Every structure is written in C-alpha cells, then in structure tokens.
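Peer 1: Sharing a model that was predicted from the sequence below.
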Amino acid sequence: MKKRNFLLGRGERLAEPVKIPTGPVDKISPYTFAEAKERLQPMLNKLAEKISELSDDVCPEGNTVASLTLNPEFIAKSYYPDKLLRTLGLETIGSRKKIIIPEKKSKDRKPTETTTTELFVKGDRNSFLRWASEFSSWKESDINVQQIMEIEEINFPDADTKIKAFTDSGTTQVFEVVLQGNDDFSEVLFKKYLNKLGIEPSFERRFYVGGLSFFEIAAPSELVENIAEFSLVRIIRKMPELRLLRPTFRSTGVGGGKVDYHNLEPVNKNFKVAIFDGGVPEDHPISQWTTSYEFPDCGPATEELLEHGISVTSAFLFGHLDPSLTLPQPYSYVDHYRVLDDEPGQNPYELYEVLNRIDDVLSEEKYEFINLSIGPYLPIDDDEVHAWTAVIDHYLSTGNIVATIAVGNDGEGDPSINANRIQVPSDCVNGLAIGACDVPDNNWQRASYSSIGPGRSPGLMKPDLVEFGGSLGRPFLAVGADGIGYLQTGGTSFAAPSVLRISAGIKAHFGNSLGSLAIRTLLIHTSEASAIPKSEIGWGRVARDLDSIVLCDDHIMRVVFQGKITASKYLRAPIPLPLTPIDGMVNIKATLCYATNTDPHHPNNYTRSGLEVFMRPNKNKKRKIKDGESEPLHALTKPFFGEIRNNFSSENELRNDAFKWENCLHAEKRMRGTSLNEPVFDIHYNARSEGHNDTKFQELNYALIITVEAPKVPDLYDRIVRRYATQLEQIQPIIDIPLRISEQ
C-alpha cells in the first residue's frame, strides 16, 4: 500500500505559556486639561440646551442619550474613559466608528482624516445638565476627570441621524427599529411611547442580542421622525426584503440525461447538518438522505422555493454533478428546514418570521454544520450590525459549528453605493462567507455575480473563500425538482453548500480528531491563492480534493494545534522542524482561527477577543544590550501575519489596532533554512467587552495550523515525525475510503 503522510495532530502538546514583560506606555494627550475644558464647554452648553428641550415622553425614566467622540489616539481598550463616566453617572450603551479630522494631534503632528470611536452614553437628564453647569470648576488635580483630554467631540444624536434608507411614501409601512439596550423594561417604555403616537405594535417577533433590541413595527411613514426621537432608538429603517439567492440562470435537462441515483448510506451518520431554505418534498429521490421539517406557521411552498431548496441540498449532498457518473456517496444525512413560505418580497413581515424560525431551531438543536443561502436583501453596513448577523453570530460564537453563508449574487451592482458588497448575514465573523468562482478547474475567476468585500472591521476578509457556483459558460449541475433530470444553474447559493460538503467530508473521515474550528482553519489554510484582489475572493478557492487538505508530500509537514489560551497571557507555539539545519529555502505557512463572543452594539469593537502573534525565527538572535542591562529573555521578533493589513489598510479607514481583533489570520513566508533555529509563534490573548478591558478570567479556544515546506529536504516529514514521536500524532481517518471529494 502506498505510504500516506497524514497531517499531524496534538500540536498543542508542544505549546507552553511564557512570560513576556510589558511596561506601561505613557500617553501624551493632544490637549492640555485647560485646552480640553475650553474646547468642550461650548459643546456641553449646546448639549444641555437640546436636552432641556426634550419632552418627558422621549426620555424613558428621565434618561437620555448623548455621544462622545474619542480623540483617535485614545481608542484602544486600555484608554476607555471609565473613571470619567463613573464620575458623571453615565453608562456606555453602544458605539460606532466615525471618520474625523481631529483638531490636534500629539507631538505637534499635523491632523489628518482618520477613524475613531463614537460612544453612546446614557444617563439621567440632570446628569448631563449638571456636567454642563459644573464643568468650568473642574480641577486637573482630580484624577477622576482627567480623561476629558481624551474626548474630541460631545454631541446630541438628533432624530434625523437615526433614520436610514427611507423615503416617505405617505403610507403605513413595516419598519425595523433598533433600540440601545436589551431589557424588558425599555421595551415596555418604548411601547408606551408608541401608543401615545397612535401606534399599536405587537412586538410578536423581536430579538435581543448583545446590547441591542430589534423590533418590527408597522407605522405611518410620517411618524418615522417621531419614533426616532425616542432617546433609546439607535436606528430606524424600512424593513429590508428577504433575499432568496435566485440563480443567475437556470434550465433543466442536460442532453436528455437522467440522474443515476443509488441507495448508499452516507459515509458517516454520527453528526448533524442543517440547511435552512425553501424545502424538499418528501417524495423527492434525495429525501432518502434528507429529513424535511415544516413550521406550523408556514404557508404553502411555491415551486420556485422548492426548486431552490432541492438544488441547495443537492449541492451539499453531491457537489457539482457529472452527468456521466453515478451520484457521489453523501458524507452525511441532512436536516432541511423549510423556513420560506411565500414569494420573497411580498410579505413585509417575512424577514423576522424567517429569522425567528432559524432562531427557534438553533436554540433547541445542536448542529455541527449549517448552511444559509438566504438573508436580508441588504449589503452590509460598516456602522451597524443587523439582527440576522447578530443572532447567527451568537450561535456560532461557541466555535462548535461550521457555518457556510452565501455572500449574495449582486456582484455587478453599483459600487458607488456599495450595491455590489457582500450581503447580511455573510458578515458573521464566526462563519465562513462563501463567494462563487466561474469554473471548477484551472484558470478560474470570481463569478461576475458574486458579491464582493471587504467585510466590516473586524471581519475584513469577506468573502472568506470562493467555490465553483456556476456560470453561463459552465453551469452548476444539481438534481432537478422533478427528481429525474438535472438543473443547470448558478449562484453563490450553490457554492456555499458545496463548501459545507467539503467540511462534512473532513468530519466524516476523521471524526472527532478535528473540531469545528480546526476544520474551518484547514479550509482556509489549504485554499488555492490567486492574484485576484482579496476583496473579491478572500483567502482563495477551496482545495479541490481532500488529499490536498489532509495529506503531505515527503518534503512537507503540516501540523494542527487545537487548544486554549488564557486572557492576558502569552502562549508559545513552536514551529516543528528537524534537529539538524535545513538546506535551501523553507516556506512556512500558518493559519490561526478562533471563535469569539460579539458586541453588536459596538460594531467597530465587534469581537470580544483578539490574538496578537509574534514570530521569533531564531532563539539565539536577541536585542543588543546596553551597558548595565541584563540579557533579553526572548529572541527578536519578525513580522509574519501582515496579509490582512497589506490588502486592506490602504483602502479602508481603520483603527490603529484593528488587525489584532481579526479572528482569522493567514500568511506564509519564504525564509532561508539556516535562519531558523527553534522558531516559535508567541500568541497573546487580548480580551475586551463593549470596547474596554475585560478583566474576567477566561479561556479562548483556538486552532492553529502550520505547514513547513522544504524542497531540498526530501524526508522532512519523516524527520519531524521521528523528532516529535512522543508528542505529535498522525491524524488517521476513521473510515478508510477513497479520499477524492470533488470533481474537476
């Protein structure tokens, strides 16, 4: 039997905590205390004037909201103005990014346009009025108020700034209203306010996620500004339509051929997969691998919805089909939930109805794999997180689910208004946003219809990956709705479940040896890179077959770390190499992914966890010491994970620390073998909550995959296996069947 070098596991056995001393950083403010007072007093006076004019109705329990814009030099979590807010009796209830030109920069540098953070703070009206009246008497000697030097602007969020994408039609419409806060009491007060306006909302379907509440409200168009005047309203917009990712084209029949079915059971029956879509009839041939579920409140399914549900499920079970072959053996059974029951766009309440059904399932059932080829007809918004994204990201934050989400088919939309940008909820940072390429073999390009990135920061690299989704010259083939012929089609709807199929193939073969985070990391790590802009294809095209993912040539070693890291600590992960020096050049590729809790009310501080990584290539190369200094404990660092920065920093206004909060890092470097001496990655875990330090003890699950390729060392794999024989283990398949999983 031919020797097969499977990827190595248990890399976490090599990792160990390390102590790396860090000293306090003295921050020089652009403003003196006196300058800050002089600048802010007029803003406070204007704020007090507006607050004094507010009616009691718009101030629940006497509370109102103001915004504090931080000077861009003070947006890191360690500079959060906690002492100031406590002194004022205010609390932060949200934030968003804001692009400004500050009045001053420290060290006499010239101010330039840059990104900063706008905080929304809530408090009793009297707290704001007292601040304005007593501000002139504040003394710099009071340590609790010195943080005023960190504030660039103070504003009152007027009602018209909360209204998005709305044109008054003079009729009653369904609106989506987002409140700052997620408690029942705020809901009661908001409902009471709406009643005074003559609006009787049912609030039958609403979502509480993070620090936000999402409501659907039917109201006359002329009352939109009145609704927005309620202090806790963050945004109001016309309810987006539900998008069914309609195929870019479709036709049935391929040369008169019929689908050649079989009755083989799946490769592995021991894990759960869910697809949320348009339904699969129980009498369709693929129902032998599919369990269909209906909701009591669902009406009849249309033929179009069923066709979409069948073809999406076909893509998961079989991938892109070859009419000359029998259907491939599925990797698992699949549960298909019909969450659609009407022509999308006809029911103004459907967006929340569908999300409510998905929420009900995910709250009750524990799935390891899910696919979404549906969502709001809405390009992502840098300033706001939508309910669909917030709800789904919440379920994915455990890291126990591989979720593939289609990015949308509007890649040919008007870029000047971001109409071609990826659509909600493919901006989930804990999911895999999947775009489409035009052919399944070589010389591929992004399919012109596939929506493009970047995503929101953090979460810039969207789409994460692309996969064949069909094109006019090369359609995607799925089983037809009639159960007899083929459907020629195309769209990201089919690329997404095709990637989920590959994920399920890894799970089917390797069982619990690879967790969901590791599978997600493997897909990114082994993707096929391209010179195509990252905003179009993300990290690249998914590997063509399972061999490329789990097998190594003799001169290549790939190792998987699956472990935990503690907040505020450093973890050292060695890069496995032979004991003897390596001849020639060495290519090192590494991918680090983790799942994270999120704060949807702080879009620019959306992820609560961040990992900074430093490479130390040579243990003997240390910083030169000066007279009287002790020898440094650790070797010099070398930049490694700069891929995201290199691709997006010049195109986007980003925070200075934005990249440390990206929850997927991927890069590769070519280095001389002689320059490597016990190289390591040092990983530092930063934790934050609502944009500031989170000091609670907590652990974060991560997956790190490292590949070392040394063309001049023909037995590299075996040499590393021998060196780490008691620590690293080959990840052997639990089901030894042919490993090829996709057709060219």
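Peer 2: Cool, the structure landed.

Peer 1: Please make it C-alpha for all contacts and neighbour counts, starting now.
Peer 2: Fine.

Peer 1: residue contacts, the most centrally placed residue in the chain?
Peer 2: Most central in the chain under Cα atoms, centre = their mean is Val429, positioned 1.0 Å from the mean C-alpha point. Going by Cα atoms under 8 Å, 6 or more residues apart in numbering, Val429 touches Asp393, Pro458, Gly459, Thr607, Asn663.

Peer 1: a markdown table please, covering the residues you listed and showing distance to Thr112.
Peer 2: As requested, those are exported to a markdown table (distance: Cα to Cα, whole Å):
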| residue | distance to Thr112 |
| --- | --- |
| Asp393 | 34 |
| Pro458 | 22 |
| Gly459 | 25 |
| Thr607 | 27 |
| Asn663 | 29 |
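
Peer 1: Now, of those, which are buried?
Peer 2: Buried residues within these, defined by neighbour count using 16 or more other Cα atoms under 10 Å: Asp393, Pro458, Gly459, Thr607, Asn663.

Peer 1: how about Glu653, what does it touch?
Peer 2: Here Glu653 is in contact with Ile99, Thr114, Thr115 (Cα under 8 Å, 6+ apart).

Peer 1: ok, and the most crowded of those?
Peer 2: Highest neighbour count within these, by other Cα atoms under 10 Å: Thr115, with 23 neighbours.

Peer 1: For the stretch 151-300 of the chain, which segments count as strands?
Peer 2: Secondary structure of the stretch 151-300 of the chain (DSSP state E, counting those that start in this stretch): strands located at 151-155, 163-164, 172-180, 206-209, 212-220, 233-238, 242-244, 250-252, 273-277, 290-293.

Peer 1: Use this one as the comparison:
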Amino acid sequence: MANTQTNETRRPLLVNGEALKLAVQAPNAGGGDKYEPQTVDQARTNLTPQIQAVTAEAESLPPELRASDHLYVEAKLLPNYLAASYFPTELLAHVGATPVGSRSDIGQYVTKTKSVTSQTRRLIFAVSDSGLHELQRLIADGGRTRSEHQALAQVKELEEISLPRQSDVLRAGELSAETQLPHERRVWEAVLHPQSSRLGEPLPLDQDTLDRWFNLIAAEGGEVHRDFVRRVGGLTFTPVSLDDSRVESLARFNPLRVLRPMPAIRPRPRFGMRSVQRLSAPPSSRPVLSDVSVAVFDGGVDVGRNTASLFTIPTHDLTPEAPSQDELDHGTGVTGAVLYGLVAPGDQAPTPPLPVESYRVLPAPNIPGDLEGYWVLDRIKEEVETKGHRIVNLSLGPTLAVEDDMEPNRWTSELDQLAWENDVLFVVAAGNDGDKDQAAGLHRVQVPADMANGIAVGACDAPAPETPWARASYSSMGPGRHGARVQPLGVQFGGTDSRMFNVLRADGSFLEAAGTSFAAPITTHALADLVTRLPRVNSSVLRAFTTHFAERPRSHVKLRDEVGYGRQPLNFEELLNCAPGEAHVLYVDDITRGDLLGYQIAMPAALTANVKLQMTLAYASPVDPTQPTEYTSASLELALRPHHRAHTFRPPQGVAEKSRALDIGGVEARQLLSDGWSPSQEPVTKSLGAAKSGSAEAQLRDSGKWETVRHYRVTLKPDEVELPRLELSYVARRSGALDNSPTTIPFALLVSVVDESGSTDIYDAVRTRFSVLQPAQRARTRLQTRGASPSHWY
C-alpha cells in the first residue's frame, strides 16, 4: 500500500472515523439446545469416589501443609463447558467455595457423533472443610431443595475433582537434564494462591498461611528471600533457596500453585568488529515532539566514548554495579536503534522523533542466584510509574519460554497490568532461541514477549522493503499464551550470520551482532516517529498500525507462528499516504461492557469493481494472572454487515427449505414475507474468518476470541455493498465467569478500503462523501501527556 507522491498529490490517512458512529440495536439472543456429554446422574457416579478421596486426603493433611481455614481444590471442566456463561457459579456458591484461579488441561470434547481431544481447564477454588463435606454430600446424595437441585445440575460440567496434583505444582522438569543435581542448592520461584476473592478480585494470601509456608521452608533447610516477596493480582511470589532434593516436600503445601527454578536473565548476543566508518550526528538533537517520551532499560550508554554528539540524552544508573563493557555495548546499540532506527556506516543520523531516556539496570546488584530478574523488574516498574514514559523498549527478560500450560509469570503479569493501568506500550524482544528443541518447546517466545497488551518483535533476515525475506533462524516463535496467541506480533530486521546488524557505538562507529534485541528497537523507533505524525495516539493506535501495515509473507497462515502478522515497517511515513484507489481510516473510541457500537465504513456510494477490506482492531485489556487460560478479561467482537438491506429469511416451521439472504425490499422477499417467512432483525454479516458460531469454545479462542489484536481481510463484490457498517460488542469475564460490572475499554480500529483494479478513485470519493473525516496532520505539540486520561496521549 506504500506509494510515492508529490506534495500536490498527497492523500493523507483519514482520522476521526469515530464520528461515523451509528445507532444500532442489539440482536435477539440466538442459539439452540446445547449437547450435554453427560447427565447429572452420570456425573455423580463418576465424581462420588473422587470427592470421597479428596475429603479423606484433606482430613489427613497436617496443619503445616494447609491454609489456616480453607483448602484448595481443583475441578476439571469438560471442554464443552469452557465458555464463561457455563461457569458453575451456583455449585460453588452453595458450598461456600471461592474461585481463585485455573490451570490449562486436556479433555474430550464430545458431540453426538464424535469425541476429540481438546483444550480445557481446571478450576481452582478455596473451600472450607465444612464446604468440602457439603460438596461430598450433594454429589453422593443429590439435592433436597430447589436451590440444591440448581447447584447439583452444574456437576455435569465436571470431569474430575482433586487436590492439586504434584505434577502440576512442581515444575522441576523445566531444568535441563545437565542441571538437575539432587544436592544442588538453587533459587526457586514459588507462587502461592490468593486467599479468596471479593467481588471477583483476588485477595492475597493471609499472613498466618504465609508464615506456615515460611516455617515449612525453614524446616526443609531452605531460605526465603523476604526482600523479594511480591504480590501480583492476588498471587504471592516468594523466591526461596533450597536443595533440589527437598523440593518435593515443599510441593505438598496445599496453597502452593507452582514451584519452579528461578529463570536467569537472557544471555546477550556476541559482538564482532565492523568498519570504523562513523555515523554522522543528526541535523538536530532536539526531538521532533517533546511531550511523549521513550524509556530504554538495558546495559546503559557508553558515554565515555561519546565524541559524536549522538547520545545527548538523559542516562540513569539504577544499578550500583560497575559498568560491564558487553552490557554497555548492548545498551548503547539498543538505545541508538531507538533514537535513529536502522542506520549504517557513513549515514547521517536523522533527528530523533521523541525524547529517549536510558536506564542502566545491568549488571544487576550482587544478589543470590537468579534474583537479578526480580530486581530489574522492580526498577522498570518504579521508573515507568514515576516518570510517565509512554513507550518502553525491553531488549531483555528472563530465559523462560512460553508453554501451553504456562503458569503465572511475574514479568508478564506485572507489565501487562502496568500497560493497562497507565496506557504504556512495551515493545519487547521475542528472544533468540528459535532454533532450539521444538519438541521440548524451547523455541517459543520468551517472557515477557507473551504480553497481551504489548508488542513482541521477532527478527527477520532482511529489512523492508527488500525481498525475499524470512524469519531469522534464531528468532523465537509462537504461539504465545492464551489471550495473546499470535506471538511475536511481527518481525523486524535483526541481522543474521550472513548479514549482521550494525550496532551503533557512542562515538559513531559500529560493532556487528544479530538478535531480536536489535529488531525490537527498530520497531520502537518507527512507532516513536509515528507518534509525531498523528493527531491522536495511544498504545492501542500504535499496536493497530504495527499490525495493519505489516507485510505478510506467502502462506501466511502456515507461517504465523514464525512471523506473527508479518514484517513490520521501518517507517510509517509513506504508509500514511493513500494511493488513489485506497483509503485508510482510523477510528479511536471507548466501549463499555455490554455496549454495542456501530460505525459506518467509509466507502464510495457506488462501486464498479471488487474492493478489498482490511481491518485491524487493537485494544487494551485488564488481565488476571491467576487465570492463565482466561488471562485477558475483555473480548471485543467485530461484525461486518456489508449491505444494510440484505437480510436472512427463515422458512416457517414445517417448511423444509433453507434460509435465504435477500434484499428485504425486493420482490422475492415480499413474496416470502406473505408466505410466512421471517426476516432477520439485522442485516446479514460477512464472515471475517473466525470460527463459525456454535463452534467449540476452544476453537473460538484459537480463532482470536480473546486476542487483544485482530486483523481481518475480506473481498466484497459491488452488488453486496451498500451502506456497510461494522459493529463492535464487548463482553468481559472475571475469575473465569461472565462479568457484568461496567468497565470501559479504549480501542483503535484501522480500516482500509482498496480497489486493486484501479477503476475507482476511492480516496477522493470517500473525502467527498464523508466530510467529517480529516487528513492526519503532523502534530507540533500535544498537550496533557503526563497525568492525562489513560485512554489518550493528547
């Protein structure tokens, strides 16, 4: 979609699309009878011996291995009941149980004709001893009252009931075989369940239970690193030093969710020497726009070499450790890429688009084991909250690959919450383990590149617009965690063995290296420049642009786990200009839970050729670290209605004919109405490629139901388009159940209408028809950035 235009023929991207809002009516609830894979009596027969075993095991559990006044029990759902609307609220309420989390699992999705293995989850709930006995009685004896029968009806959703399984709690297998030494003492990360929840919000563990945990660690000869105990989303993260041979004893502690080796900070790329030919200083070191800032957390900037005035930026030493030359080289190269983008020896540096501040966090202080990751994360959180940076580049993180049954991770959870609360965009390097063992899952993106509210960047072997291009072999791959499955979101040039990345030094000379560490800051630079070119910007807008204008490879569906949505642009300047046969329109708005919003699609009144419609939706979502399978709490759904008069007509009962889509004002439609046929309340929708309505919940999730970034492409024929509109709806969940509390979600929707035949001047026709749309103009200043509404950066 890029094109070269003179000033006289520029056709800037159009903004203010939210002004095309329409009044729409919520459709009537649909859906038929649901197939039930088991009856209540069958479930009772299956679950009775299980709940008896759980009760007996709970009674034998010594006080030092349990919470002060409750137990943690898990219930495996049949995959047929994953949707939040099937959450067993009445059953849990009847026994006084409180949901505190979930785990990923596998089960059998059963229909009338088949049974297939599918993703499911295990509900984790806190329940008193008396509540556990009541659950046993209810399952064994059945209901006596109407409310008990309503609670009992939900046991058919359950396949298993058990106390936490040691195989789920103890993740010692995450150690490589060569590092599993029985008497080795190492730092472990222990994550404890919330105590309970209030109004759907998890409450951290009580002090009495936490003391029992600390005492148990001491009894096993271990040590709690109390200065690094952290609470995130109701979970309590407690780093402990312990001999490997003692971890199985700790795994018996009932409130313990997971115990795993503490991951180390990722290793840095190796550097080689390159030409000493230098980068010239920029025309001006004063940023184009000064009221939105970028932060880089890394190894610092080697100001001792600063003889070229390339790094006249604030630098902060947050670590008391002396600088390491390797860390300085890495940090300087990353910061240089954020400031200037992809540059080469002999170039002149461009003017930086935004102010950049460098924070030296490596080497971390001399603390036990691998606790440096906790220390670094604390510094990132403190500085971002204090300084109000809107874009943060992270070319560092733990050495921990995402798994399908990923347990809560402090890095991802903290940063996603920070991104949601403060509208901060984290641009994260995906990791450099893409060539590792795929069977073991070591090739997948590394935390926090699994963020749902950030941008994970992998590496490719050539910069845009060069072709051909492909994923760099080392670039870590997807899929990501639930709610952010398309990871990395895209790829950027990061260098390869045959074509290294030019790593800028402070004196203007270059080293050479390769890694996603350098791909991420190139995208950060492009987004910083984009901020200066749009009148209205927030993190959702930036994520939408990154995805919408990514260059898709051939066979994109097959390659999505390798390159996400494609190769990201080095710069958005030309992409913001439309060719005559296309129009890009940006919609920026908020939606409240339960709302249904409609927007007219900016399109000419009449078409003479097929048009391609490209739509990207990006939004920020609250996250729930206790629910890895329900991690994102918000789902925004798009529906495309291309023709305002095209309705579905359903035959009257007893007529064996198929439904038809017809013009409601046409002769055939009027005849069907007279024959008793019923038209749909709203115009027909055009499939956007997601799973069909009525599909298994697992399929709906894989198709993007809870993803915070979506991209769709459809082709429309001239005769199926008239006053087309998009509808946006919002459902929410809390603790895995549907949430009815009012929450407002900011979103960005980027829509492109393209006539590839060249027969229609789309842009001018849209400008003439929709005068409310305005060409994007480069901002000279933007008011109220720090302390402003978190929805917008202006």
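Peer 2: Sure thing, it's come through. Since we're looking at a predicted model, the values are computed, not measured.

Peer 1: what's the TM-score here?
Peer 2: Once superposed, chain against chain, the TM-score is 0.92 (TM-score structural alignment, normalised by the length of structure 1); 720 aligned residues with a Cα RMSD of 2.4 Å.

Peer 1: about what we covered before: just to be sure, which of the contacts of Val429 of structure 1 are found in helices?
Peer 2: Asp393 (DSSP state H).

Peer 1: of all the contacts of Val429 of structure 1, which comes closest to Tyr717 of structure 1?
Peer 2: Closest approach between the contacts of Val429 of structure 1 and Tyr717 of structure 1, by Cα to Cα: Asn663, at 29.2 Å.

Peer 1: What residue in structure 2 is paired with that closest one?
Peer 2: Matched by TM-score structural alignment, Asn663 of structure 1 corresponds to Thr708 in structure 2.

Peer 1: Is it correct that its match is in contact with Ser621?
Peer 2: Yes. Using Cα atoms under 8 Å, Thr708 of structure 2 is in contact with Ser621, at 7.0 Å.

Peer 1: rewinding a little: point out the most buried one among the strands of the stretch 151-300 of structure 1.
Peer 2: strand 273-277 (a mean of 25; mean count of other Cα atoms under 10 Å).

Peer 1: can you tell me what part of structure 2 it aligns to?
Peer 2: By TM-score structural alignment, strand 273-277 of structure 1 lines up with residues 294-298 in structure 2.

Peer 1: Gln423 of structure 1 maps to what in structure 2?
Peer 2: Using TM-score structural alignment, Gln423 of structure 1 pairs with Gln446 in structure 2.

Peer 1: Disregarding flanking residues, what is the spatial nearest neighbour of that match?
Peer 2: Spatial nearest neighbour of Gln446 of structure 2, chain neighbours left out: Ala401 (4.3 Å); criterion: Cα to Cα, 6 or more residues apart in numbering.

Peer 1: tell me the contacts of the one you found?
Peer 2: Taking Cα under 8 Å, 6+ apart as the test, what Ala401 of structure 2 contacts is Gly441, Leu442, His443, Arg444, Val445, Gln446, Val447.

Peer 1: quick one: terminal-to-terminal distance for stretch 599-615 of structure 1?
Peer 2: 30 Å (Cα to Cα, to the nearest Å).

Peer 1: correction: stretch 74-85 of structure 2
Peer 2: Termini of stretch 74-85 of structure 2 sit 19 Å apart (Cα to Cα).

Peer 1: in the stretch 251-400 of structure 2, which spans are helices?
Peer 2: For the stretch 251-400 of structure 2, applying DSSP state H, counting those that start in this stretch gives helices covering 325-340, 372-387.

Peer 1: The ones you listed: which one's closest to Phe572 of structure 2?
Peer 2: helix 325-340 (14.2 Å).

Peer 1: Between the buried ones among the contacts of Val429 of structure 1, which sits nearest Cys552 of structure 1?
Peer 2: Asn663 (26.3 Å).

Peer 1: Can you give me the distance of that closest one to Tyr594 of structure 1?
Peer 2: In terms of Cα to Cα, Asn663 of structure 1 sits 6 Å off from Tyr594 of structure 1.

Peer 1: picking up where we left off before, trace the residue nearest to Gln446 of structure 2 over to structure 1, please.
Peer 2: Under TM-score structural alignment, Ala401 of structure 2 pairs with Pro379 in structure 1.

Peer 1: Check Gly594 of structure 2 too.
Peer 2: Per TM-score structural alignment, Gly594 of structure 2 is aligned with Ser568.

Peer 1: likewise Thr117 of structure 2?
Peer 2: Checking TM-score structural alignment: Thr117 of structure 2 goes with Glu113.

Peer 1: In contact with the nearest residue to that match once chain neighbours are set aside, which residues?
Peer 2: Spatially, and ignoring its direct neighbours in sequence, Glu113 of structure 1 is nearest to Ile101 (4.4 Å; Cα to Cα, 6+ apart). Contacts for Ile101 of structure 1 (Cα under 8 Å, 6+ apart) come out as Pro111, Thr112, Glu113, Thr114.

Peer 1: Just tell me what Ile101 of structure 1 corresponds to in structure 2.
Peer 2: Checking TM-score structural alignment: Ile101 of structure 1 goes with Gln108.

Peer 1: picking that back up, can you verify my assumption that the match of Gly594 of structure 2 contacts Ile683?
Peer 2: No. Counting by Cα under 8 Å, Ser568 of structure 1 sits too far from Ile683 to count as a contact (10.2 Å).

Peer 1: Where do the helices of the stretch 451-600 of structure 1 begin and end?
Peer 2: 492-510, 516-525, 534-537, 546-550.

Peer 1: nope, the stretch 101-250 of structure 2 is what I was after
Peer 2: 129-141, 146-152, 166-169, 207-219, 247-250.
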